[in-house]
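Student: please work out how this folds:
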Amino acid sequence: MHKIDDQLAKVTARIHQAANAAGRNPQTVQLIAVSKTQPAQALAEAYAWGQRAFGENYLQEALDKQIALQALPGIEWHFIGPIQSNKTRPIAEHFAWVHSVDRLKIAQRLNDQRPAELPPLNICVQVNIDDETTKSGVSLAQLPALVAAIGQLPRLKLRGLMAIPAATNDPTQQRAAFAKLRSARDDLNAQGYQLDCLSMGMSGDLDAAIAEGATFVRVGTDIFGARSSAKQ
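Tutor: Next up, the predicted model:
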């Protein structure tokens, strides 16, 4: 039987090993357990073994899990999927982080709909680092203008950049893609921004991502096992 505690331990050990190899403090890399299509009970089990940050792609499914797990203190919800305009309000109301903002319209709606009693919503801008037509994300060329506009929105806290590079098993190519995102973040910080987050790296490439400065890695199957059919 698939044991979430064993898998969490293996993923955590891999993160620590990659961070140490890169000369980094492992505590500077946070694991987001990608829990889309997983039942609330699986998240509760991961929580019992110390996992706190969970990444969700499907809004209604995530809201159902948030209700089921609302008694768990310190659980942190990250929205990591594509965002439709008609779904920004519940995202603004029920998540601490959004990693997938890729256009100003979405950012403006999240800003306007973030409840006043909550702290500003933590935002990562999703970058289409390899200009893939099938993927969401702003281009590197358009990134500075989008970041400048988001920086003016008071109910959002711009924290960093996110990317899902083109799939490859070549560690050199993996690192090159992540280096582009890190360089883009560094260029923005040189202009006066204070972006402290790089959301990059999944099961197949998290070692390369950590070597290039990832502060969030997003891992699902290696923790929970194979997913069931997605539901929205």
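
Student: okay, CA-based contacts and neighbour counts for the rest of this
Tutor: Fine.

Student: how many residues are close by F79?
Tutor: Neighbouring residues of F79 were enumerated by other C-alpha atoms under 10 Å; the total is 25.

Student: assess the claim that it and S100 are in contact.
Tutor: Yes. F79 is in contact with S100 according to C-alpha atoms under 8 Å; the separation is 7.3 Å.

Student: can you pull the buried residues of stretch 40-52?
Tutor: Buried residues in stretch 40-52, defined by neighbour count with 16 or more other C-alpha atoms under 10 Å: A40, L43, A44, A46, Y47, Q51, R52.

Student: please, which helix or strand holds V147?
Tutor: helix 143-150 (DSSP states H and E).

Student: now do that helix: which elements does it pack against?
Tutor: Applying 3 or more C-alpha pairs under 8 Å, 6 or more residues apart in numbering; DSSP states H and E, we find helix 143-150 packed against helix 104-113.

Student: and for comparison, fold this next one:
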Amino acid sequence: MPKGSIAENLNSVAARIVTACQSCDRSPESVTLLAVSKTRPAADVRAARSAGQRHFGENYLQEALEKQQALTDLDIVWHFIGPLQSNKTRDVAANFQWMHTVDRLKVARRLSEQRPPNLPPLNVCLQVNIDEEESKSGVSPENLPALAAAVAELPNLRLRGLMAIPARRGENEDQRTPFRQLAALLAALKAQLPDQPLDTLSMGMSGDMEAAVFSGATIVRIGTDIFGARQ
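Tutor: Predicted coordinates for the structure are as follows:
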């Protein structure tokens, strides 16, 4: 559990990213740190932004909208990373730059239809239930190609890649397995949809970030190791 200030914790996580990248001959610039600020007050987001952090992930829509309203003076890239009911897509379409958890065509269609015309296309990742756990959201690997092809046709979305929350495994090497599987699925989608900007693997959290980076993560979603235990 981190014991330093938010700025100190950000520096510590950044150092871990550098070390993980060096271990697999990757550039640290190829990995974006997404600070998961769910349940944290706007003041904590402001402190992290003051320390140089620009990308923030939120799981709960109403909480996120309130924080956005309080932080309109800051240059922040907002990512929605929680489950989303289809009747709440309008606020995500209007207020976020990224959406990581698309797993149904109905949600994707609504996001595209409700994206304001003055904004660029919404960057989306398809959430894959890589372990096919009944308790988790996400499209199955088998149904992924069809969903990706349909989402790629939507005019106000940019299909950027895949996201997953694998089950925890005991050893670092074991944890790499589902991340490698997700990377392989992305490679297959690139061949299927060569015209799409498929450059994103959103995977890895505080406990398994190194395994994710080793396996090709381009966005790691870190909350606890930046902000401390969830409130």
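
Student: any idea what the TM-score is?
Tutor: The TM-score (TM-score structural alignment, normalised by the length of structure 2) is 0.97; 227 aligned residues with a C-alpha RMSD of 0.9 Å.

Student: quick one on the thing from earlier: in helices, which of the buried residues of stretch 40-52 of structure 1 appear?
Tutor: Under the assignment DSSP state H, those contribute A40, L43, A44, A46, Y47 to helices.

Student: what lines up with the fourth one in structure 2?
Tutor: Following TM-score structural alignment, the counterpart assigned to A46 of structure 1 within structure 2 is A48.

Student: now the longest helix seen in structure 1 against helix 143-150, angle please.
Tutor: In structure 1, with assignment by DSSP H, the single longest helix is helix 171-190. Angle between the axes of helix 171-190 of structure 1 and helix 143-150 is 50 degrees (criterion: axes from the mean of the first three to the mean of the last three C-alpha atoms, to 10 degrees).

Student: mean deviation of helix 171-190 of structure 1 from structure 2?
Tutor: Its aligned residues in structure 2 lie a mean 0.6 Å from helix 171-190 of structure 1 after superposition (mean C-alpha distance after the TM-score superposition for structure 1).

Student: flag every buried residue along that helix.
Tutor: For helix 171-190 of structure 1, burial by neighbour count (16+ other C-alpha under 10 Å) applies to Q174, R175, A177, F178, A179, K180, L181, R182, A184, R185, D186, L188.

Student: surely the last one touches A145?
Tutor: No. With contacts counted by C-alpha under 8 Å, L188 of structure 1 stays clear of A145, the gap being 10.6 Å.

Student: list of residues touching stretch 155-171 of structure 2?
Tutor: Residues from elsewhere that reach stretch 155-171 of structure 2 (C-alpha atoms under 8 Å, 6 or more residues apart in numbering): 100-101, 111-113, 115, 120-131, 138, 148, 151-152, 175, 178-179, 182, 186, 196-204.

Student: nearest residue to R110 of structure 2 in space, please, no chain neighbours.
Tutor: The spatial neighbour of R110 of structure 2 that comes closest, neighbours along the chain excluded (C-alpha to C-alpha, 6 or more residues apart in numbering), is T89 at 6.4 Å.

Student: next up, the contacts around the one you found.
Tutor: T89 of structure 2 makes contact with V107, R110, L111, Q114 under the criterion C-alpha under 8 Å, 6+ apart.

Student: if you rank those by neighbours, which is first?
Tutor: L111 (27 neighbours).

Student: got a list of what that residue touches?
Tutor: Neighbouring residues of L111 of structure 2 by C-alpha under 8 Å, 6+ apart: T89, R90, V92, A93, N156, L157.

Student: a markdown table for those residues, including distance to D225 of structure 2 and secondary structure?
Tutor: Formatted as a markdown table, the contacts of L111 of structure 2 follow (distance: C-alpha to C-alpha, whole Å; DSSP: H, G, I helix; E, B strand; the rest coil):
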| residue | distance to D225 of structure 2 | secondary structure |
| --- | --- | --- |
| T89 | 30 | helix |
| R90 | 31 | helix |
| V92 | 26 | helix |
| A93 | 29 | helix |
| N156 | 34 | coil |
| L157 | 31 | strand |
